[in-house]
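Engineer: Provided below for reference: sequence and predicted model.
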Amino acid sequence: MGIKAVVAGAAGGIGQPLSLLLKTSTLITELSLYDVVNTPGVAADLSHISSPAKVTGYLPKDDGAKAAFKNADLIVIPAGIPRKPGMTRDDLFKINAGIVKGLIEAIAEVAPKAYILIISNPVNSTVPIAAETLKAAGVFDAKRLFGVTTLDIVRAETFVAEIAGKASPQELTVPVIGGHSGETIVPLFSQVEPKVEIPEDKYDALVKRVQFGGDEVVAAKDGAGSATLSMAYAGYRFAEKVLKALNGETGIIEPSYVYLPGVPGGEEIAKETGVDFFSVPIQLGKYGVEKALNPLANITDKEKELLKVAIEGLKGNISKGVTFAQTPAQK
């Protein structure tokens, strides 16, 4: 069975390294790249790599987006502009929201069954925009729409391993729930497997570092961009898990930001949190989300406090996305 994967925003800071990583995957037979500039060049460059995927690059002319998306199995969307120093995620919102909405409209038309992985910030709002846009087109399947929050998990693994003195961070499972920006990110250090002890005096700083790790990168790049390489890795890691599940591998669990009322097990989490979109550990299967796993039963008092703050932030982010999607474009 051939798998067609697409990267929308493939020529950008996240798109290029993400496309490179996807080209190395043996699970992909066709890799289609779409962006407003440079995609034929990126495609030509990647096509020389000796892995099975056949690479093609598309530009907007001649309905390139639709050609790129047609019959795709998996579409990863890192499209949009990056956050620059001094820019709030809110400044990003209007531009990226419009970009995501346009791409999703094209996907709804030519690849309604695709698994859609959204990286474009602010994820807390762009995923609700995608959901509303797919609903409006009558093709929404919540089990196939994912907000990629894997970078928060990757960071949490890295930072926890540093504190706990673990040589290989990837051996740790660190659930991170909630949303995908600042205080909406809730790392559940009490549920790390294998168990680790976080010293009391380091706890708050560690939470903050997971929540605001992106700012470290923005500052270090000194005006030249935001987290692109670590984000590309995280996007690839999540995409690969979805592909493995499509391929029939079972028992794959990874947190993702999903529409809870539309996925098995999500209803009770939505009731408990009071929000419809939320990142929780998801069991992946052949048809996308098999089950949302409720991580809230055993959380500590500190985590409950973090959760409360996260939910408040998320409510605003979600309604902003929904409102944007439902408002007709200004001509």
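Structural biologist: Happy to help now that I have it. Here the structure is a predicted model, which is why all the values come from computation and not from measurement.
Engineer: can we go C-alpha only for contacts and neighbour counts from here?
Structural biologist: Fine.
Engineer: Mind jotting down where the strands sit in this structure?
Structural biologist: Using DSSP state E, the strands found in the chain span residues 4-8, 30-34, 54-58, 74-77, 115-118, 145-147, 176-178, 185-187, 252-259, 277-285, 288-292.
Engineer: For the third one, which helices and strands make contact with it?
Structural biologist: With contacts defined as 3 or more C-alpha pairs under 8 Å, 6 or more residues apart in numbering; DSSP states H and E, the secondary structure elements packing on strand 54-58 are strand 30-34, helix 39-46, helix 64-69.
Engineer: Compare those and give me the one nearest I3.
Structural biologist: In terms of C-alpha to C-alpha, the element of the helices and strands packed on strand 54-58 nearest to I3 is strand 30-34, at 6.3 Å.
Engineer: hang on, the earlier thing: for L92, which of the helices and strands packed on strand 54-58 is the nearest?
Structural biologist: The stretch from those with the least distance to L92 (C-alpha to C-alpha) is strand 30-34; that distance is 20.7 Å.
Engineer: alright, now check it against this:
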Amino acid sequence: MAMFMAMVMAMFVAMVMSVVLLARRLPWYIHPTPAEGHPNPPSAMRHNDLVGGKSMVSRDADWVEMQRSLQAPLFPSAIARAHEAAVTVGKYRDSPASVQAVTMVKAAVLGASGGIGQPLSLLLKVCPLVDELSLYDVVNTPGVAADLSHISSCAKTSGHLPKDEGLKNALTGCDIVLIPAGIPRKPGMTRDDLFKFNASIVRDLTQGVADHCPKAFLLIISNPVNSTVPIAAEVLKKAGVFDPKRLFGVTTLDILRAETFAQKYTGEKDPSKATIHVIGGHSGETIVPVYSQAKPAADIPDSEYAEIIHRVQFGGDEVVKAKDGAGSATLSMAYAGYRFALSVLRAANGEKGIVEPTFVHLNGVEGGEAIIKETGFEYFSMPVELGPSGAEKIINILPQVNEREQALLKICKEGLQGNITKGIEFAQNPPQK
């Protein structure tokens, strides 16, 4: 009898200890204690808050790790996956020695009322690293800002129009500026046609950046990027504030397409987890997907290679045609702009190992001289390692390209130089109004 009672008591103690250990690992919003309680729900948490000596993100990551270890998850699997995805996006880091706070930033979208600008602004509104979002356009921005302001996220929104020094108010104090402003492509319209409309828009908005937030990271989305980035660079040079490390042409949509269209070859269920670099430029045949260096490997047979390359290079035409004149690739471009902006912000906060292909001014960035020597170009899209100062280092993958990609690069070079020169000449000798 005594032995039986001892066994029962031992089992009881083991159960109590298991419950205590499990409870201690529950996130603070399920199991608050006087030492670790927090007044805000997870949707309102700031990533530089600390609780119990660990960041909120770290505690949520512990929760995800705990769920993985349990055979029966606490929440339905779909909710658990969504929570894990949020933690993955928000998991910026805990230093082994100490917790380092994440710096929140002011972001601006210039052209925020357009087809790219509105969904891009929505994504930035819920970005965990943005606490102030400034929207500028020639029409409708107060309404867009009011709409977004009802979303329960950290970022406070404001909308600005040209009147009453709207551009100055939108840009003052900004850490990162994204420019998707301009007209969208329509059926039959080339990027040269776009240039006539968008060149002066990018020039004038970049002048605003030079005047009111010259240290901000500047991300050019407005097409044709092969020409608008050189325009922006010339404006910043003339103002005496040009830093090649802080100016980027967003080519990320090419990477998204390269990842998506090669999914059946890489075998990745989530194509975004593949690493596929796209180099050269950001229009038609200047776009060069480097599938030979894909991770996981993308073994594309010769019989299918030309078709998939064409889809990556001319994916915009595919969308314009599908929308039957009602628009261009606005939603995918907005996501591409957000993905690149998030990488820039994560790197600015000190996260290491972030590499993104982007169209940059090569001279003045580490590794750029080698690309200039090899290509003869002042601007080129290459994988760039990002850091606190922006473009920290250009990674030269040209020596590793295969014969098929060398052929693509030859065609790329034939068109890219003309695009670059056109932008520089426009900025240096603007047409008379």
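Structural biologist: It's in. Just so we're clear, the structure is a prediction, and the values are computed from it rather than from any experiment.
Engineer: one step back: can you list the strands of the first structure in JSON lines and add distance to A245 of the first structure and mean neighbour count?
Structural biologist: Supplementary listing: the strands of the first structure in JSON lines, determined by distance: least, C-alpha to C-alpha, whole Å; neighbours: other C-alpha atoms under 10 Å:
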{"stretch": "strand 4-8", "distance to A245 of the first structure": "15", "mean neighbour count": "27"}
{"stretch": "strand 30-34", "distance to A245 of the first structure": "18", "mean neighbour count": "26"}
{"stretch": "strand 54-58", "distance to A245 of the first structure": "22", "mean neighbour count": "22"}
{"stretch": "strand 74-77", "distance to A245 of the first structure": "12", "mean neighbour count": "26"}
{"stretch": "strand 115-118", "distance to A245 of the first structure": "12", "mean neighbour count": "26"}
{"stretch": "strand 145-147", "distance to A245 of the first structure": "14", "mean neighbour count": "28"}
{"stretch": "strand 176-178", "distance to A245 of the first structure": "21", "mean neighbour count": "28"}
{"stretch": "strand 185-187", "distance to A245 of the first structure": "25", "mean neighbour count": "27"}
{"stretch": "strand 252-259", "distance to A245 of the first structure": "7", "mean neighbour count": "25"}
{"stretch": "strand 277-285", "distance to A245 of the first structure": "5", "mean neighbour count": "25"}
{"stretch": "strand 288-292", "distance to A245 of the first structure": "8", "mean neighbour count": "22"}
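Engineer: Switch these over to a markdown table; also include distance to P328 of the first structure.
Structural biologist: Compiled in a markdown table, these are given as follows (distance: least, C-alpha to C-alpha, whole Å):
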| stretch | distance to P328 of the first structure |
| --- | --- |
| strand 4-8 | 23 |
| strand 30-34 | 25 |
| strand 54-58 | 28 |
| strand 74-77 | 23 |
| strand 115-118 | 22 |
| strand 145-147 | 23 |
| strand 176-178 | 29 |
| strand 185-187 | 31 |
| strand 252-259 | 23 |
| strand 277-285 | 23 |
| strand 288-292 | 30 |
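Engineer: Give me the neighbour count for Q313 of the second structure.
Structural biologist: Taking other C-alpha atoms under 10 Å as the neighbour definition, Q313 of the second structure ends up with a count of 21.
Engineer: Hmm, I typed the wrong one, I wanted D141 of the first structure.
Structural biologist: Residues near D141 of the first structure, counting by other C-alpha under 10 Å, number 20.
Engineer: Name all residues that make contact with it.
Structural biologist: G262 (C-alpha atoms under 8 Å, 6 or more residues apart in numbering).
Engineer: Can you tell me how far the alignment partner in the second structure of S319 of the first structure is from T251 of the second structure?
Structural biologist: Residue pairing (TM-score structural alignment): S319 of the first structure is matched to T421 of the second structure. Distance, T421 of the second structure to T251 of the second structure, by C-alpha to C-alpha, to the nearest Å: 19 Å.
Engineer: Show me which of the helices and strands packed on strand 54-58 of the first structure has the highest average neighbour count.
Structural biologist: By mean neighbour count, with neighbours taken as mean count of other C-alpha atoms under 10 Å, strand 30-34 ranks first of these at a mean of 26.
Engineer: one step back: out of T421 and T251 of the second structure, which sits in the busier spot?
Structural biologist: More neighbours surround T251 than the other of T421 of the second structure and T251, with 29 against 15 (other C-alpha under 10 Å).
Engineer: can you give me how far stretch 130-145 of the first structure is from the chain middle?
Structural biologist: 16 Å (C-alpha atoms, centre = their mean, to the nearest Å).
Engineer: Relative to the second structure, what is the average displacement of the longest helix anywhere in the first structure?
Structural biologist: Looking across the first structure with DSSP state H, the single longest helix is helix 301-326. Compared with the second structure after fitting, helix 301-326 of the first structure deviates on average by 0.5 Å (mean C-alpha distance after the TM-score superposition for the first structure).
Engineer: Many thanks, have a good one.
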